[in-house]
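[1] Let me see the structure of the following:
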Amino acid sequence: MAESSTKSMAHLSKLESLDGNNYKRWAQKLLMFFEQLDIDYVLFSDCPTAITATADSNSPSAAVIKQNEDKILKYEKDNKTVRFHLLNLMTNNLFDLFMVHKSSKLIWEALEKKYGADDAGKQKYVVGKWLAFQMVDDKPVMDQVHVYENLCADVLNEDMKICEVFQANVLLEKFPPSWREFRNNLKHRKEFLSLQDLISHMRIEEANRIKDNQDSVLVNVTKANLVESAAAPGSDKFKGKGKKCSTRVRSKEK
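    This next block holds a predicted model:
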């Protein structure tokens, strides 16, 4: 369990901070993390109420009281852990806004109320970012594809349905200028490509282009070295010429 918790902590440290635009993905990842540690219950339930012994016959037993005290202590401990991670994974302005809450449940409810509700403005925002995306030649293609996949996920997270074939066709129109010929070849294929099929073709194409560039650089470097070696003073080529010239001079002197 300790090893599992350590791995989960390491994974959580890579999670992007909440900035107000990535709430749904951020909240889902955090919830999965809390579920792994069995502490997610503090987000949805209040701290148990303390019970005490009374003088009447219905007084709870010492065992029940002790069990209740243990539940309260566990809740308080788990609440601190969850609250720490919630606040630690926020940008500074959101941290300042939510740190006043001592209850993880209140923080979670406030976040859901502020960012979780479906909103037409939010839908227009994510769709606008998705459509405005454009690939360029001076960045690795697969890195840009990853950005596009995240933009598609943002649209889908807003409960807007777009099939993978449509996602692929939109991505085709986002290719960088140097990929125009490759894009046209894909467009002339008869079969429909899903987004993942298209990404697979793009990954292979980029790998081939990188290899071709490396081979081209190697050839140019080899040619440059040969030219430099041939032109260097004292090379065999010029040594031979020197010998011939000296022989001719001696012949004339004789």
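[2] contacts and neighbour counts: CA atoms only from here.
    OK.
[3] Name the residues that touch the host helix or strand of residue 156?
    Applying DSSP states H and E as the criterion places residue 156 in helix 141-157. Among residues not part of helix 141-157, those counted as contacts by Cα atoms under 8 Å, 6 or more residues apart in numbering are 24-25, 123, 126-127, 129-130, 133, 135, 161-162, 167, 171, 199, 202-203, 206.
[4] Whichever of the residues you listed end up buried, select them in ChimeraX.
    Burial among the contacts of helix 141-157 is assessed by 16 or more other Cα atoms under 10 Å; the matching ChimeraX selection reads:
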select :24,25,123,126,127,130,135,167,171,199,202
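[5] Which strands or helices does the helix or strand that the helix holding residue 156 is followed by pack on?
    From helix 141-157 onward toward the C-terminus, using DSSP H and E, the following helix or strand is helix 164-172. Taking 3 or more Cα pairs under 8 Å, 6 or more residues apart in numbering; DSSP states H and E as contact, the helices and strands that helix 164-172 lies on are helix 195-231.
[6] I have a second one here; can you model it like the first so I can compare?
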Amino acid sequence: MASSSSAITSLNVVPQDLSKLDRFDGNNYNRWKEKMEFILTTLKVKYVLENPCPIVPTENPTEEQLAVKRKWDEDNFFYRGNILNSLTDSLFDMYAPMKSAKEIWEVLETKYKTEDSGNKSYLVSSYFDFKMFDNMPILNQVHDLQLIVQQMKSEGIPVDEKLQVGAIIAKLPPSWKDYC
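    Below you'll find the model as predicted:
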């Protein structure tokens, strides 16, 4: 009966928490991954990624062994379903045939972690190539540059505050050179 109670509690928590999670479409993998890990760790099902499915002896399995296996199977099903439901429809169709949460997680990790490194290069390039113009409000342009910095930080790319201030000053349009 206790597992039924915890399932009800989990069902009450999950839709609310997962509704805050943007559907993963192949972009911003690290952000999606962090949010997914937080939610599923909170729900105490993340262990299915680290622990293999328990093996139950074919002869004379104990009730405890059967219960542990049943719990793992239920948590794997729950984790797998939540991963799949957080994907866009096209990604869902691609990964739905996989029966293990761990298998889906590892394939996503392999595919999108590599693509995120390209995203990091793009962000760094965008930061260095950013230019400010006289015909646009300066504060809006500074805000745009700060958004790039925030994206870099969220990708784990450190940006020193002094470097950021120096970059803003260096990128000011020609009419602001006296201000520099």
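[7] Drop the TM-score for these two in here.
    The pair, once superposed, lands on a TM-score of 0.70 when counted by TM-score structural alignment, normalised by the length of structure 2; 168 aligned residues with a Cα RMSD of 3.8 Å.
[8] ok now the helix holding residue 156 of structure 1, how far from the chain's centre?
    9 Å (Cα atoms, centre = their mean, to the nearest Å).
[9] repeat for stretch 100-119 of structure 2
    Going by Cα atoms, centre = their mean, where stretch 100-119 of structure 2 is centred and where its chain is centred differ by 10 Å.
[10] Return the set of buried residues in the helix holding residue 156 of structure 1.
    For helix 141-157 of structure 1, a neighbour-count test (16+ other Cα under 10 Å) marks 141, 144, 145, 148, 149, 151, 152, 154, 155, 156 as buried.
[11] Check stretch 198-217 of structure 1 too.
    Of the residues in stretch 198-217 of structure 1, those buried by neighbour count under the rule 16+ other Cα under 10 Å are 198, 199, 202.
[12] Specify which member of these is nearest to residue 77 of structure 1.
    Nearest to residue 77 of structure 1 out of those is residue 199 (Cα to Cα; 45.5 Å).
[13] any idea how far residue 52 of structure 1 is from that closest one?
    Here the distance between residue 199 of structure 1 and residue 52 of structure 1 works out to 63 Å (Cα to Cα, to the nearest Å).
[14] same check, this time on residue 220 of structure 1
    Summarising the geometry, the distance separating residue 220 of structure 1 from residue 52 of structure 1, computed by Cα to Cα, is 86 Å.
[15] what do you get for residue 105 of structure 1?
    For residue 105 of structure 1 relative to residue 52 of structure 1 (Cα to Cα), the value is 25 Å.
[16] Settle it for me: which of these two has more neighbours?
    Counted by other Cα atoms under 10 Å, residue 105 of structure 1 and residue 52 do not tie: residue 105 has more neighbours, with 21 against 14.
[17] Skipping adjacent residues, who's closest to the alignment partner in structure 2 of residue 37 of structure 1 in space?
    For residue 37 of structure 1, the aligned position in structure 2 is residue 43, judged by TM-score structural alignment. Excluding its sequence neighbours, the residue lying closest to residue 43 of structure 2 (Cα to Cα, 6 or more residues apart in numbering) is residue 10, at 6.7 Å.
[18] you'd agree the one you found is in a strand?
    No - note on residue 10 of structure 2: no strand contains this position according to DSSP: H, G, I helix; E, B strand; the rest coil, which reports helix.
[19] residues near it, how many?
    Around residue 10 of structure 2 there are 15 other residues, counting by other Cα under 10 Å.
[20] Residue 42 is in contact with that one, correct?
    No - the pair residue 10 of structure 2 / residue 42 is not scored as a contact, 9.8 Å apart, by Cα atoms under 8 Å.
[21] what comes up buried for the lengthiest helix in structure 2?
    Secondary structure of structure 2 per DSSP state H: the longest helix is helix 101-129. Neighbour-count burial for helix 101-129 of structure 2, counted by 16+ other Cα under 10 Å, picks out 101-102, 104-105, 108, 112-113, 116, 119-120, 123-124, 127.
[22] Kindly reformat these as a markdown table and extend each row with distance to residue 177 of structure 2.
    Supplementary listing: the buried residues of helix 101-129 of structure 2 in a markdown table, determined by distance: Cα to Cα, whole Å:
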| residue | distance to residue 177 of structure 2 |
| --- | --- |
| 101 | 56 |
| 102 | 55 |
| 104 | 53 |
| 105 | 51 |
| 108 | 47 |
| 112 | 42 |
| 113 | 41 |
| 116 | 36 |
| 119 | 32 |
| 120 | 31 |
| 123 | 26 |
| 124 | 25 |
| 127 | 20 |
